[in-house]
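In: Sequence first, predicted model second:
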Amino acid sequence: MTIDGHASEVSWDKAEWTNLFIDIEGDKKPKYDTKVKMLWDDEYYYILAKMEEPHVWGDLKQRDTIIFYNNDFEVFIDPDSDTYNYYELEINALNTVWDLFLTKPYRDNPAVLNDWTLTGLKSAVSVDGTLNNPNDTDKGWMLEIAIPFAAYKTSYFHKNVPVDTFWRVNFSRVNWQHDLVNGKYKRKKDSKGDFLPEYNWVWSPIGVINMHEPEKWGYVYFSSKAIGETDSFEIPKDEKIKWALFSLYRAQRAYKNEHKVWASNFNDLNNSEIVIDGETLKPSLENHSTGYNISIKSPFSGKTIIITEDGTLKMKP
């Protein structure tokens, strides 16, 4: 694969587009279309993003600056689906990169490693129109990315190439309203001089304006079948148990914000049983000196799945 932003390979022709992105908060239709294709081989996870945009612009050129202050495309990856130790990649129309590693979501006070580098990353941009030229109307821009599996040795200690398995992934497109200042594109401000809020368009909706809820990201399945061949993937039932545990985790956080202590029973959380694919599951709640454990014994795998007060997920035989 030649990473040049044009995606002229036959492999890309055979790959299917995702559905069009939607607003991060739900089903609102974005002003401009965004869609993605994905491929993989023994070395790389390939992503092709196509973005409709009548004014392609960017002015951030320094690596690891805050790229979402420009219109950008973002990739979020959690290889082992535990919401901890995940990766974020942001790229603008100038192909300026911000890559970072987060030990956990911002809600749980993570270490954010801005100096982490996605070694071996390849990316390229092509513009259907002109870049930074306000005198015409563009059609959009396309971003081609190759992410090396070897880069995930930082936190992903299993087999690095995921074959017939899934990663938790999400894609986000940040889009700003703009003004022209001395003939140059700038983010638009309101009458008080504050920047207008950005639009956030995503592949897998979060429900709130916060990409850092990894439990709500999508599932990317790395099929061993050839491009164009049909394959099937069903989200594992234990993943659905994790969803339920995170719902209880959020309820606990809301309870503590109001009452200054953790709830000690499920009645306080208005949730004492969970139904998954027809199976009724009863979680257990154990409070301790620094927080709590909520656990569910999976009837599907036999494992006990536990979530703690800081969002840590544990799996026990």
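Out: The structure has been received and is ready for your questions.
In: from here on, contacts and neighbour counts on C-alpha atoms
Out: Noted.
In: In this structure Leu20 contacts Pro205, no?
Out: No: counting by Cα atoms under 8 Å, Leu20 sits too far from Pro205 to count as a contact (11.7 Å).
In: out of these two, which sits in the more crowded spot?
Out: Pro205 (24 against 16; other Cα atoms under 10 Å).
In: Contact partners for the residue nearest to the more buried one when sequence neighbours are not counted?
Out: Sequence neighbours aside, Ile24 is the residue nearest to Pro205 in space, at 4.9 Å (criterion: Cα to Cα, 6 or more residues apart in numbering). Listed by Cα atoms under 8 Å, 6 or more residues apart in numbering, the contact set of Ile24 reads 200-202, 204-209.
In: Dump those to CSV, plus distance to Asp231 and secondary structure.
Out: What follows is these, written out as CSV (distance: Cα to Cα, whole Å; DSSP: H, G, I helix; E, B strand; the rest coil):
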residue, distance to Asp231, secondary structure
Asn200, 31, strand
Trp201, 27, strand
Val202, 24, strand
Ser204, 21, coil
Pro205, 24, coil
Ile206, 26, coil
Gly207, 29, coil
Val208, 32, coil
Ile209, 33, coil
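In: tell me what the one helix or strand Leu48 maps to is packed against?
Out: Taking DSSP states H and E as the definition, Leu48 sits inside strand 44-52. For strand 44-52, the packing partners by 3 or more Cα pairs under 8 Å, 6 or more residues apart in numbering; DSSP states H and E come out as strand 34-40, strand 140-148.
In: Any idea how many residues pack against Leu118?
Out: Neighbour tally, Leu118, other Cα under 10 Å: 22.
In: Quick check, it in contact with Val97.
Out: No: if you go by Cα under 8 Å, Leu118 and Val97 don't touch, sitting 9.9 Å apart.
In: Distance from stretch 234-245 to the middle of the chain?
Out: 18 Å (Cα atoms, centre = their mean, to the nearest Å).
In: buried stuff in that stretch?
Out: 238, 241-242, 244-245 (16 or more other Cα atoms under 10 Å).
In: Then stretch 30-48?
Out: Quick answer for stretch 30-48 (16+ other Cα under 10 Å): 30, 33-40, 44-48.
In: Any chance of TSV for the residues you listed, columns distance to Asn92?
Out: Shown next, in TSV, are the buried residues of stretch 30-48 (distance: Cα to Cα, whole Å):
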residue	distance to Asn92
Pro30	19
Asp33	17
Thr34	14
Lys35	16
Val36	16
Lys37	18
Met38	19
Leu39	21
Trp40	23
Tyr44	21
Tyr45	19
Tyr46	17
Ile47	15
Leu48	14
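In: Below is an additional structure, to be compared with the one above:
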Amino acid sequence: MASVVTSFDPYAWYPRQYVAQRVTQHLVIDGDVEKEAWRSVPWSDAFGDIQGKDGPSPADIPLTAFKALYDDTHLYICAVLHPKDGLPTEAHFTERNQPIYQKDSDFEVFIQVGYPNEDGSGTTWNHDYKELEINAINTPWNLLMDKPYWDGGQEHSGRVASDPADPLYYEVYHQETATRVLSGQLNHPTHGALWTVEMKLAFSDLWVQKSDTTTPTHQPSLSVPWRINFSRVEKQGAINWTWQPQYRWDPQQNQFRGFVDMHLPDAWGYLSFDQPIIDSTWPAQLAAMCIYYAQRHHQEANGEFTKDVNILILPPHIMDDFRVDIQLGDPDHYVASIVDATGNVHVQIRQDRRLTIVTNRTSAIDQQ
């Protein structure tokens, strides 16, 4: 007899977390990951297949891991990428802001910080996140995604626009990167290389949104964990090893499973500063994202979104601890509000994946 699910534990799906330590000494960015500043800093969990347990066996995945530090103005990241027999380490792009992964072995960083809404209603996530790709000869590609590709997002970068006045232009101004090849050989047909990367990422660059390429309006808060993920790409994307597997709810198969898609910012890990921080809004966020994926599936099957949460394909019992209200706009828009039993946690999700952690609670569902 099949077992009956009687409860749902959202923390079973809580992402990995890495705690960045504060650094007080000056770091020279030169690709040396064994310098004094890094020696006492713990390595992250080793990277695995992007699909996690739903991907190929991890037995033959070479070691890839990162470390992180921070100070008042910058986030520092270093990583080591070990070779694999029979896998070349490709490094051909030499011009900045070229699509590194399409040809070269590639280390990628994805970061999103929460943006305060213009109306002061809360903090927005899943939009305006940053991506940095780099190859073994220190050629970087920086881009800003206004939202994920699946939601109609566009790349903003120096690759797609050269004029700073162009709405699709994006560049960083206070970033430093360096790489080192420690052993092996680049671009050998059968042998790879052991290489390292070191990065200095300015908070001011990470906080800029697409409408302002030079001066951020706020400094990112370090008291709230950021979302972050890392990816190692080989063979033009045929291989993708990541720190945090990209798990999400799949209503078509009625289960959580791994996907080959780095542009799922809701599935990234957490980066906290100085000490671990558990995001108390996580259960509501997870419920909101399950509604988002279920609504997409419902619209694809029926041609419209629904305001009835009971007909959506959702994990059993995930809504037991929440009040849910779905307001429909025109046929292509909705806003779903998820409020916990205490009324202290309120999360909203839209059809374009824009998630808001509401702090100024004036909606009807808060007053029920």
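Out: That came through, no problem. This structure is a prediction, so every number in the text was calculated from the model and none was measured.
In: For the two chains, what TM-score is obtained?
Out: Superposed pair, TM-score by TM-score structural alignment, normalised by the length of the first structure: 0.83. Supporting alignment: 287 aligned residues with a Cα RMSD of 2.3 Å.
In: before we move on, the earlier item: and of the contacts of Ile24 of the first structure, the nearest to Glu144 of the first structure?
Out: Of all these, Val202 has the smallest distance to Glu144 of the first structure: 17.2 Å, by Cα to Cα.
In: Next one: the counterpart of the closest one in the second structure from Met199 of the second structure, what distance?
Out: By TM-score structural alignment, Val202 of the first structure lines up with Thr242 in the second structure. According to Cα to Cα, to the nearest Å, Thr242 of the second structure and Met199 of the second structure sit 18 Å apart.
In: What lines up with Phe149 of the first structure in the second structure?
Out: In the second structure, Phe149 of the first structure lands on Phe203 (TM-score structural alignment).
In: shouldn't Ala124 of the first structure be in contact with Ala7?
Out: No: in this structure, Ala124 of the first structure is not within contact of Ala7 by Cα under 8 Å, at 10.0 Å.
In: Those two: who's more crowded?
Out: Set side by side, Ala124 of the first structure and Ala7 show more neighbours around Ala124, with 21 against 18, by other Cα under 10 Å.
In: still on that earlier bit, got JSON lines for the buried residues of stretch 234-245 of the first structure, with distance to Pro134 of the first structure and secondary structure too?
Out: As requested, these are exported to JSON lines (distance: Cα to Cα, whole Å; three-state DSSP):
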{"residue": "Asp238", "distance to Pro134 of the first structure": "51", "secondary structure": "helix"}
{"residue": "Ile241", "distance to Pro134 of the first structure": "50", "secondary structure": "helix"}
{"residue": "Lys242", "distance to Pro134 of the first structure": "48", "secondary structure": "helix"}
{"residue": "Ala244", "distance to Pro134 of the first structure": "48", "secondary structure": "helix"}
{"residue": "Leu245", "distance to Pro134 of the first structure": "49", "secondary structure": "helix"}
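In: Relative to Trp57 of the first structure, which of the residues you listed is nearest.
Out: For these, the nearest to Trp57 of the first structure is Lys242 (40.3 Å; Cα to Cα).
In: Leaving aside the residues adjacent along the chain, what's closest to the closest one?
Out: Closest to Lys242 of the first structure by Cα to Cα, 6+ apart is Ile305, at 7.5 Å.
In: Could you look up the SS state of that neighbour?
Out: strand (DSSP: H, G, I helix; E, B strand; the rest coil).
In: Contact partners for the equivalent of Leu121 of the first structure over in the second structure?
Out: Taking TM-score structural alignment, the alignment pairs Leu121 of the first structure with Gln175 from the second structure. With contact taken as Cα under 8 Å, 6+ apart, Gln175 of the second structure is in contact with 199-202, 205.
In: Switch the buried residues of stretch 234-245 of the first structure over to TSV; also include distance to Tyr292 of the first structure.
Out: Formatted as TSV, those follow (distance: Cα to Cα, whole Å):
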residue	distance to Tyr292 of the first structure
Asp238	21
Ile241	18
Lys242	16
Ala244	16
Leu245	12
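In: residue ranges for the helices of the stretch 151-300 of the first structure, please.
Out: For the stretch 151-300 of the first structure, applying DSSP state H, counting those that start in this stretch gives helices covering 237-259.
In: And the strands in it, which stretches?
Out: For the stretch 151-300 of the first structure, strands defined by DSSP state E, counting those that start in this stretch occupy the ranges 166-175, 178-181, 184-187, 199-202, 218-221, 274-276, 279-281, 284-288, 291-297.
In: The fifth one maps to which residues in the second structure?
Out: Same thing as strand 218-221 of the first structure. Counting by TM-score structural alignment, strand 218-221 of the first structure pairs with residues 269-272 of the second structure.
In: Now the matching stretch: buried residues?
Out: Quick answer for stretch 269-272 of the second structure (16+ other Cα under 10 Å): 269-272.
In: which residues sit against that stretch?
Out: Taking Cα under 8 Å, 6+ apart as the rule, stretch 269-272 of the second structure contacts 15-20, 222-229, 244.
In: same question, stretch 252-265 of the first structure
Out: 268-269, 285-287, 291-292.
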